[in-house]
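1. With the input below, show me the fold.
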Amino acid sequence: MNGTSDILCIGSVLWDVIGRTDASMRQGNDVPGRITRLPGGVALNIAMTLKRFGLTPALLSIVGSDPEGDELVTACDDMGLITAFLLRDARLPTDSYIAIEDNGGLVAAMCDAHSLEAAGDRILAPLFDGRLGSAEAPYSGPVALDGNLTEALLIDVAEHPALRKADLRIAPASPGKATRLTPLLAHPGATLYVNLEEAGLILGRTFDAAFHAADALVAAGATRALVTDGARSAALGEYAGTISDTPPRVPQKRVTGAGDTFMAAHIAAERRGESGAVALRTALNAAATYVSGEDPA
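-> Model prediction:
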């Protein structure tokens, strides 16, 4: 799909395969449940939620030229997302993610983002060659960036002149990739969206509350940091100070994608003119709605 975008979503665009059961699981269990395949990946999850909030995202990623990739691009087009800047490569398969969830939440997950990692900075070509920006005319709009990119590519994003004016909104993708975000702390337009564990990994410390983690990320150089902690209080840290709020209590129907929903809802809230505690509350409400099994809008 072609068109004018409100925000760029850079990172993983893939198929999510999610198995859910109402039972409680332990290692080695084989239980009945439901298995679904849905368009996913951090960047795409954020883009889909932003679209529900009335924005028009453009995707920068790689999708294979295989049948799975063709089906995925068609699904993105049908949702009204801009796919014109996607890299298609016949040599690389479409990436995928698999997760198992039980009645207590996420049991295990695995992301195969090898094609995204292999593509490297080729997915960013539209930001460098003039289609969306260049070193001489930097892109100055909002960018949702996910940590599935390689550390080298994230460093390139942090330092490249074509992105020096961008409003970077950054998610780590998983705790195992959180430390990749360290170079982005120095970007003047960066906002981090992390959970409590990820904040601790970035800073090499442990925290007992989101408030302290957000405060510490700003002290370490982050312009802004939003830290979530499941059903416990979340926090927004910035130079002016740190605030916190507690998400609504809801029945837990799903987990995968909740953090992406929180991030997208916060971005959309700020695009509407909300700020500070109001935008934080809007994002927490949207994430709670998602966890309860409903789609926020």
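
2. contacts, neighbours, all on C-alpha from now
-> Fine.

3. Could you check how far the host helix or strand of residue 156 is from the centre of its chain?
-> Counting by DSSP states H and E, the element that carries residue 156 is helix 151-159. Taking CA atoms, centre = their mean, to the nearest Å, one finds the center of helix 151-159 at 17 Å from the center of the full chain.

4. buried residues in that helix?
-> Under the neighbour-count criterion of 16 or more other CA atoms under 10 Å, helix 151-159 has 151, 153, 154, 155, 157, 158 buried.

5. is it true that the second one touches residue 122?
-> No. Between residue 153 and residue 122 there is no contact, the gap being 10.0 Å when judged by CA atoms under 8 Å.

6. for this protein, longest helix please?
-> Longest helix of the chain, by residue count under DSSP state H: helix 276-291.

7. what residues does it touch?
-> The contact list for helix 276-291 (CA atoms under 8 Å, 6 or more residues apart in numbering) reads 235-236, 243-255, 258-259, 261-266, 269-270, 295-297.

8. From the residues you listed, list the buried ones, please.
-> Among those, those buried by neighbour count (16+ other CA under 10 Å) are 235-236, 243-248, 253-255, 258-259, 261-266, 269, 296.

9. Let me know how buried residue 219 is, in neighbour terms.
-> A total of 13 residues lie near residue 219 under the criterion other CA atoms under 10 Å.

10. how about the strands in this protein?
-> Listed in chain order, the strands of the chain (DSSP state E) span 7-10, 14-20, 34-40, 57-60, 62-64, 87-89, 96-102, 105-112, 142-146, 167-171, 190-195, 224-229, 232-238, 241-245.

11. Let's see this one next, to set against the first:
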Amino acid sequence: MTDRQPDILCIGSVLWDVIGRTASHMRVGSDVPGRIHRLPGGVAMNIAMTLVRFGLRPALLSAVGRDAEGEELAAEAAKMGMETAHLYRSDDLPTDIYMAIEGANGLIAAIADAHSLEQAGAKILRALEDGRLGTPDSPWSGLVALDGNLTTDLLTEIARSPLFARADLRVAPASPGKAERLLALMGHPTATLYVNLEEAGLLCHQPFDSSETAARALVARGAHRALVTDGGRAAALATAQDCITRTPPEVLVTRVTGAGDTFMAAHIASEAEGMAPDAALERALHAAATYVSGDTPL
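-> Below is the predicted model of the structure:
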């Protein structure tokens, strides 16, 4: 493994996704034919996989067990081009797992078992303080993709920590059910929030009818930057100075799990290349549309 520093740190869930997909519409109690896939997943992993496709070298900071599932997962990540040396490998905690069912009418149900990540807590950040990736006096000053599978306590600690004082934070909730954890990062001077319309409403405690309204409200509430998506409708990127919107291309949706992570990673990579805000937003929307259409390899 090369000694050069990674291009970005991906902090959060690294686990196995077990996804069942069917072309049928589903409701509670449906029993239909389909396909079941097991593949590397988790928000941090999904973001890292897309970053690799854009030519960046991400490092994973997460908790992965020393069980057979963890050994296989770490090997898969390394084979894909990710830095895995900074993973917290636990002898006692099993590798986390996510399970979802997707039908022709979208995501039917999902369960995220990220208990090992939550129990590991700040142990996953050791490389940021022991000199491998930084120290409190000389903290990491590059890009960080952070996901809301971390506990509220740890996100609050990150928001106040000198270890992240110079980082360019890019933050996403793991799901609408965990969106309010991101309130801990409101007011952080570099944090960009990547949320969908429902998650924006949960953070602001009010519903929104457009991404632009939601993005502006998040900035008014204290977000440094806010990027709000709304499925096939226009997405918006707001700062205190401006708000831009772009509409994604129309595609046939064949999968949804991981689409938001793909969008976020494509936007980060585009900005890392120096693209203008409107061009970066448009490229990210095209990447996400390509992903949900099934044209991006699993």
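
12. Can you give me the neighbour number for residue 25 of structure 2?
-> As a burial measure, residue 25 of structure 2 scores 13 neighbours (other CA under 10 Å).

13. mind listing what the residue nearest to residue 232 of structure 1 when sequence neighbours are not counted touches?
-> Leaving aside its chain neighbours, residue 232 of structure 1 sits nearest to residue 246 (6.0 Å; criterion: CA to CA, 6 or more residues apart in numbering). Contacts of residue 246 of structure 1 were listed using CA under 8 Å, 6+ apart, and they are 231, 232, 233, 234, 284.

14. rewinding a little: looking at the buried residues of helix 151-159 of structure 1, spot the one nearest residue 137 of structure 1.
-> Checking the buried residues of helix 151-159 of structure 1 against residue 137 of structure 1 by CA to CA gives residue 157 as the nearest, at 15.2 Å.

15. picking up where we left off before, how about the strands of structure 1 in a markdown table, adding distance to residue 133 of structure 1?
-> Shown next, in a markdown table, are these (distance: least, CA to CA, whole Å):
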| stretch | distance to residue 133 of structure 1 |
| --- | --- |
| strand 7-10 | 12 |
| strand 14-20 | 25 |
| strand 34-40 | 26 |
| strand 57-60 | 13 |
| strand 62-64 | 19 |
| strand 87-89 | 17 |
| strand 96-102 | 29 |
| strand 105-112 | 30 |
| strand 142-146 | 12 |
| strand 167-171 | 14 |
| strand 190-195 | 18 |
| strand 224-229 | 24 |
| strand 232-238 | 28 |
| strand 241-245 | 33 |
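
16. Quick one: closest of these to residue 81 of structure 1.
-> Closest among the strands of structure 1, once you apply CA to CA, is strand 57-60, at 5.7 Å.

17. Now the closest one on structure 2. Mean distance?
-> Superposing on structure 2 and averaging over aligned pairs (mean CA distance after the TM-score superposition for structure 1), strand 57-60 of structure 1 comes out at 0.2 Å.

18. if we look at that strand, which residues are touching it?
-> Here strand 57-60 of structure 1 has contacts from 5-11, 43-44, 47, 50-51, 81-87, 123-124, using CA under 8 Å, 6+ apart.

19. List only buried entries from those residues.
-> Here, 16+ other CA under 10 Å leaves 6-11, 43-44, 47, 50-51, 81-83, 85-87, 123-124 buried among these.

20. Please narrow those to those residing in helices.
-> The helices, defined by DSSP H, take in 43, 44, 47, 50, 51 from these.

21. Nearest to residue 33 of structure 1 among these?
-> Nearest member of those to residue 33 of structure 1, counting by CA to CA, is residue 44, at 25.2 Å.
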